[in-house]
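Chemist: Predicted model follows, preceded by the sequence.
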Amino acid sequence: MLKVYYTFGCPNCGGPIDDEHLLAGVPCSKCLPGRVENLDYRVIYDLLVKNSTLKGYAEYFYDNETFEEIVRIFKRVIGNEPWNLQKYWIKRLAKSESFSLSAPTGLGKTTTLLVYSLFFSNTTLYVVPTNSLKDQICERLRNMGAKVSCNDVKEEYINVATFNRILRHYDNYVSLQPKLVIVDDSDMILKSGKTTEVMAKILGISEEIFQYAISLIRLKRILKFNEDDKELKNKIVELEYKIGSWKPFVQFLVASATLRPKGIKQQALRTLIGFEPSTIQTYLRNIADLYYQGVDIEAILDKISDNGGLLLVSKEYGREKMLELKEIIEKRGYSTGLAISGRKFLNKFTEGKIDYLIGSASYYGVAVRGLDEPKRLKYVIFYGIPKIRLNLTDALNNPSLIVKIGELLNIDVKDIRRKLLFLSPPEFQILRYSLMKDEELSGKLKDIKVNLINIKEKIWDVLKSDNIKKLKADTFLVTENNGKYYVYIPDTVTYIQASGRSSRIISNGLTFGISIVLVDNIDLLDILSQKLKKIIPNFMFKNINEVDIRELKSLAVSSREVSTSQKKKINIKTILLIVESPTKAKTIARLFGRPSRREVHGIPVYETIILVNDEILITNIIATKGHITDLTTENIGYYGVEVGNNEFNAYYSPIYKCYNCGKTFTIKSNTCPYCGSVFISSSEKVVSALRKLSTEVDEIYIASDPDQEGEKIAYDVAMLISPYNKNIYRIKYHEITRNGILNAILNKGKINMNLVKSQIVRRIEDRWIGFELSLALKSMFYERNHGSGRVQGPVLSWIVERTKEYKKNYGWILYIKLGDYAIKKFFRIKEEANKFIEKLNIKINLISERKEIQNPLPPFTTDSLLMDAYDKLGIGSQIVMKIAQDLFESGLITYHRTDSTHVSALGISIAKEYLESKNLNDSFSGRSWGNEGTHEAIRPTSSMDTESLIKDIEDNPNKYFIKFTKYHLRIYDLIFRRFIASQMKPAEVTYSKFEIFINGEKLEVELPTKISGGFSIIYPLKTYVVSEKYSTYLTKGSIIPLFTYAEIIKNMKEKEIGRPSTYAKTISALIRHGYVVESKRKALLIATNKGIKAYEFLSSCCSDLISENRTKLLLQKIDKIANGDVNVDYVLEDLHKEITQISGKLVNSLKLDTNV
């Protein structure tokens, strides 16, 4: 029977525990002897106390008890149960965690914080932006029975103060030394470095630690310019260790924010508090988005015939236009008020003394940011498209904008586009700053700047000479006005934020609002609409003349009544989404808006909102960084597996990584066993973070990769967090897109235990064979860097034998080029080749021609991508897999470890959309290719070709979290073209048969000479032009070619000894051990003397173990385990017998060699 033990997994003592105990949620058998069963956490606590074995479980118990206590107080003072989102916050508050409460107004942030400050019963500082809000907070706290001080500074009280008051009485508030600090609006403390320093001191952060954090931020910025600076990296690690040793003693809570910390001091504070204040969330939206052609406010007033509106005037019209509109509205019998500053206008609006508020369409304006009146505010009217206006002269200091406008004017910008594309973000910012300030640059940036200035001059020349009045791009508009040019960019953030004022929360329901845009520029409306469609699902502007405005008005009114079915009900759930890589975590978080960020035990966690049907998922996303456990190398059993009585107990340890040498190990140590460094990270930190987060949420979705390795990662995660949350689901996606993630969540399932078992067997087999062979090789050759494995053995044998044949048949190769077709001839000695060249006589006859209809190739699988990338682009398999991983994690291609050619209906529709956009409708021929299975072929996730991708990177520089290289673009282009071609009609190929006479020797060849139509438009095949005009090239070489990456991968697939996940790893392992080297020019694989000796030794003593046939049979057994067709215990028993027998042979072989 196979059982998994985790050497560090017990939730109480941190020692070894089996998966059965973890699944039941109870500590290990040492802490809690007896039968395994599900028990309530209180019962477990009592039993541990009774057994005198209580350790780490106490913290979990007390956190739960604190949560229950806060909920009891909440019910007592508020009169009802906390909502789901409030319970999520309370769970975090109960652990004394510092964090930002992220939610729209109306979801109970303030109420939760007031109840918690009441519970806290210690010196508290509650910071608010205005005096009116201070009075409201004080009154509510007094009504709850709290000890409140609203003017004087008092210990053991809840001190409520504006930040301005704190700045005036700075010393008093620092000496107060509060234990809890609550900030209603973090913009107050992030405005400047000075205000940030004030808050740092109130939070008890010493000057020394604050300066460490500032130094850390500076060094990380420098590192972006020199990523290979090892000394700089070590300094960063040292500072992180110093900062990590500091523990905050003040709990810090932030209720809302709109600014992101950009200054160095603000970022230092963020580093120390462990979270980034989150921006206002806009995920709750129940709005009719309408537009009216023109800016006739009176026409709109006639259509609405109602009060309760907010009129927002586009910024370029200024205050004068606001006053003009105020007068027009008042003449129609409505009272108005200007929402420009202060709060008095809001009170009057709430009381019904004002019918319409008028303000500026500015994101930071009080009318957009500070207005919250859910019952009265039904309409938001935009006078003009909300927009940002820039003088073109200033706008052309942005390198991306220079390129985009240059393109619109048909100026050649291809070269500079490519150069900008491959700049790092810091390099781009330096270039932009230099253009703005006319600062001197050097090196490549100087050359790029000179080119950009030349393009700027050409732009001005074309604009003036051609008298151009308007230029429309995808994201902006350029117009001429009285001889001046301006760039207009629709302000999507302001539109979302401002229109959202009309749809707010009342009694856990969402009111219905109406947004109306008075269109002053139809082009800008189109751009705004396209941008909003990328942010808001199913967004669409509707013409106000084509909707039933009475029905919409009725809905807006009825949704504001206390009891109504017209309110959109709010269903909120909190989830933890666990992925493998940090890039993937950031990409998914960004798909659903702009996430907030915090750190849990030093691990980044992104909080975002995912809408699934009518459910709102408050989603925390964290990355495991791959496997969090591996078979231990501690002295346990047979290389980490206890074997006996038909039982196999596999022990898994955390994975340790050395910051200095980069190596990983699974033996507990305070220093690196390879280099002795003390700077070591452990996956235990990740496990601790996962466990902490799992206690806070309703459900957990494990989204590791959809393969055997991913399933084992999912299993390890599930086991290690089971004691803290039972609502664990496995989700799988094959593309990181919005739809891909949503479909995965809708189809959540359970972990496939057959896949898990197959991976464990594969890992045990790899460990047993690898360690036995490595031990023998090291003993034989007295060198540490020796190793082998089941799959590596056959591959090494191919490369060794081919290298030997290559050397045996070494001589001179003559290349005779006939047009673009080449013929090779081999000669042992150079003189023979030279004689042959001297009398060279060539005659070519065209014998016949035939035409053939040729179907396109299927889309790529892993092996075909690796082969094509090498053959067409000369890129090795390891680099291709790294790039494919980047492209997958960035949401650009589907999962890249696959042996399926199947294309889904969505994939087919992507190809159709692309071909239609290129007016190639007639060439489309949709094909699903292989049978539908677990995976799909490698394909793009959208109809964006390479040129469009480059444009997307330019338009959205913060969208992707990888640094693109020319190789990324080439691989993407290869995948894209191959896929599109697979969905096109066949091409017509002309094959020509030639009779070639070389010095009288006859040779017949048939070659493709023409191709037309069908898929060849996108993915042309190679054709040849054969000519009697020839050229020759003589070089040293062999008639037996060395293996290429592509050929090895092809062999592995055909002989069934590899899998998509192991193709590249196998070759790289042989190179790492020094058995194989890669030729510099053509990346051919050559066996070294070390490799040849290792192969000969293994062949002599254990050829069966590394034979192709045995390797194939074992992999087939592992596949059968994955399919549930074979009992895992039988396979392990056979494997153990086989390897122990071989181990004996190896020992005997070594003894013989020693005696000799």
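Modeler: Sure thing, it's come through.

Chemist: make it CA atoms for all contacts and neighbour counts henceforth
Modeler: OK.

Chemist: next one: whichever strand or helix holds residue 1147 to chain centre, how far?
Modeler: Using DSSP states H and E, residue 1147 sits in helix 1128-1155. Put simply, helix 1128-1155 sits 44 Å off its chain's centre (C-alpha atoms, centre = their mean, to the nearest Å).

Chemist: That one - contacts with which helices or strands?
Modeler: strand 647-654, helix 753-781, helix 1089-1102 (3 or more C-alpha pairs under 8 Å, 6 or more residues apart in numbering; DSSP states H and E).

Chemist: could you redo the ones you listed as CSV and give each row distance to residue 1027?
Modeler: As requested, the helices and strands packed on helix 1128-1155 are exported to CSV (distance: least, C-alpha to C-alpha, whole Å):
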stretch, distance to residue 1027
strand 647-654, 65
helix 753-781, 54
helix 1089-1102, 44
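
Chemist: try this one side by side with the last:
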Amino acid sequence: MADTLVIVESPAKAKTIGKYLGSKYTVKASMGHVRDLPKSQMAVDVTNNYEPKYITIRGKGDVLKSLKDTAKKVKKIYLAADPDREGEAIAWHLAQYLGLDTSQPIRVVFNEITKDAVRDAFKHPRRINMDLVNAQQARRILDRLVGYNISPLLWKKVRKGLSAGRVQSVTVKMIIDRENEIKQFVPEEYWTITGQLIAEGQTVEARFHGFGEEKVEIRSKDEVDEILKRIEGHPFVVKKVTKRERRRNPAPPFITSSLQQEAARKLNFRTAKTMMIAQQLYEGIDLGKEGTVGLITYMRTDSTRVSATAQTEAKAYIEEKFGSEYALKEARTHGKSETAQDAHEAIRPTSVLRTPDEMKAHLSRDQLRLYRLIWERFLASQMAAAVLDTMSVDIEVNDVIFRASGSKVKFQGFMKVYVEGTDDGGKEENTFLPPLEEGQTLQQQNIEPNQHFTQPPPRYTEARLVKTLEENGIGRPSTYAPTLDTIQKRGYVALEDKRFVPTELGEIVHSLMQEFFPEILDVEFTSQMESDLDKIEEGMADWVKVIDEFYEDFEPRLKAAEEQMEEVEIKDEVSDEVCDLCGRQMVYKIGRFGKFLACSGFPECRNTKPIIKSTGVTCPTCKTGEIIERKSKKSRLFYGCSNYPECEFVSWDKPIARNCPKCTAMLVEKKRKKQGVQVVCTQCDYREETDA
């Protein structure tokens, strides 16, 4: 019989650790938290230092009984939950439930689930860190005070089922602010003039820069005509050639937010999916003969720090695989943000020797894709800088300056393995310029003016929103995914073309929050609150005092809102649709997933329909129906005929309202990874590039 009990959160983690520790240890899973604030009441005593009232979580009876029964039979108990605030709180709650002495070293933490890391951690147990526990308690109590006070108010004044959260409310505000920016945006006209010039039989593309030393923006067609008139008939002469060698460093290894962003850009993963798969890679994968091993370090971190052991292993691998010139002479350090806790290492493979290709047989497709991303990013971060030769050329024509620039990779360095993605999906390309010398005359091939209009700021994608939350110090690595999930479930925002748009319901709730609880929506206030929680964790602030300072201002606002907030009636908008069950008029209602059509005879008639979005394209199969947007069971967008099921036309690609100029068949928008969006014909080989 084992004489030591180890408690972790999940069965997968328990299975992995159990194999490392051997028969003297029994490893059991608590299945996450075992105690929490009850859902049925506030459970925070504001008159007694905000004392929380914890209860055991419903449904955990069998788990708790098993833990208690095992605890009675062993000599030692270790609590090995994850190495963060949440994990520390889980350990503390388990200690309280099992009656353990928290003055004893019963807490074990490790940043990676490998045999050496786990065994070493058990040689150095520590006491439960109450600063970490209090930071988690403070966050939980703050969120409870906000949510359980404001939510009932919204139920009473707007409608049942609504809620308001501290971090969620600021996130919704950001999405609404961006939507308002887009609505208020006034496009400005501007022009570019591009010249195709010939040098030594090669084309050089140069763009209008200005006059003499002055850079000039072209704002109208008249200005374009004036420039074209000025350069007509004059030679294009190379005025200045500037050559530079530029070094480019790799991106740092992943932290939680950058992993979420890059997985969205490169793998098209939602934030929650990224964290779920990362958890699987962290907790352990069965590698056959090698047994179960955690493939990555802990995935909730805001530090880019890397251990000396991992750096040494990576350097040896790089020298052997690519050559010594690709390895770093000295370890590279990456700057950290002001809000970074630096408690854990960056997200990296637990061993760089476990290459993605070698792991392929043991991982699912998505696990492999995420592991490859983490492995390549880490390896690149430990490699030498890339070296690029850049060339900038000023070409003069009657005192008008055109500028051409180019670059080529002289030494690939880290770029041999990995290059970071961008939010707009843009790709860096090498632009080669032929050898050019000052005084050289170039032959004019073509001069092309183009009209453009400035674009509004883009709506937030999940990646861009996570980046903005991080930059503003809102939330922490563990909160990004649940925050984005919650605001969608509440129906405050929706995803359209993978970008967040506020719903009517979201805007109504936001306007009430703005009027009565402006500090909850204040970015600086929320950021400062996160900073205060960090100070509690560091032992530099008292958690009761932090909450008290918040509640002193919050309580009078709450009383004012209860007295002054007027009821908001969300009136149903009557549609042109008639209910096909009872003949009454259908109305637009707001639900969890935005607007939908419902019978005005509810509750007698419960007929509902989705709102149909038309593409304006006639069905090419039946010629009478219209192609409309539909959603699959997994919420993937596709296009089908309005005459379904009589007509079964479907397309994953969006049809557009014009025919192919070559064969008159239907054109569709096709999204391709490398080429971006292309318009292609469904019958012949016709295709055209778009600016989308």
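Modeler: In hand now; what should we look at? Bear in mind the structure is a predicted one, so any value in this text is a computation, not a measurement.

Chemist: rewinding a little: can you redo the helices and strands packed on helix 1128-1155 of structure 1 as a markdown table with mean neighbour count and distance to residue 1125 of structure 1?
Modeler: What follows is those, written out as a markdown table (neighbours: other C-alpha atoms under 10 Å; distance: least, C-alpha to C-alpha, whole Å):
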| stretch | mean neighbour count | distance to residue 1125 of structure 1 |
| --- | --- | --- |
| strand 647-654 | 22 | 19 |
| helix 753-781 | 20 | 9 |
| helix 1089-1102 | 18 | 29 |
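
Chemist: ok, the spatially most central residue of structure 2 to residue 271 of structure 2 distance?
Modeler: Centroid-nearest residue in structure 2, with C-alpha atoms, centre = their mean: residue 463, separated by 3.2 Å. As judged by C-alpha to C-alpha, to the nearest Å, residue 463 of structure 2 and residue 271 of structure 2 stand 8 Å apart.

Chemist: intersection of neighbour lists for those two?
Modeler: 260, 261, 264 (C-alpha atoms under 8 Å, 6 or more residues apart in numbering).

Chemist: nearest residue to the first one other than its sequence neighbours?
Modeler: Pointing back at residue 260 of structure 2 there. Nearest in space to residue 260 of structure 2, with sequence neighbours left out and distances taken as C-alpha to C-alpha, 6 or more residues apart in numbering, is residue 271 at 5.6 Å.

Chemist: any idea what that neighbour aligns with in structure 1?
Modeler: In structure 1, residue 271 of structure 2 lines up with residue 877, judged by TM-score structural alignment.

Chemist: pretty sure that match is touching residue 866, no?
Modeler: Yes - look at residue 877 of structure 1 against residue 866 with C-alpha atoms under 8 Å: they come within range, at 5.5 Å.

Chemist: Of those two, give the one with the bigger neighbour count.
Modeler: Neighbours per residue, other C-alpha atoms under 10 Å: of residue 877 of structure 1 and residue 866, the larger number sits with residue 866, 28 against 24.

Chemist: What residue in structure 2 is paired with the more buried one?
Modeler: Checking TM-score structural alignment: residue 866 of structure 1 goes with residue 260.

Chemist: ok, its match - contacts?
Modeler: 270, 271, 274, 275, 463, 466.

Chemist: now swap in residue 498 of structure 2 and tell me
Modeler: With C-alpha under 8 Å, 6+ apart, residue 498 of structure 2 has these contacts: 461, 462.

Chemist: Try it again at 10 Å.
Modeler: Contacts for residue 498 of structure 2 (C-alpha atoms under 10 Å, 6 or more residues apart in numbering) come out as 268, 270, 459, 460, 461, 462.
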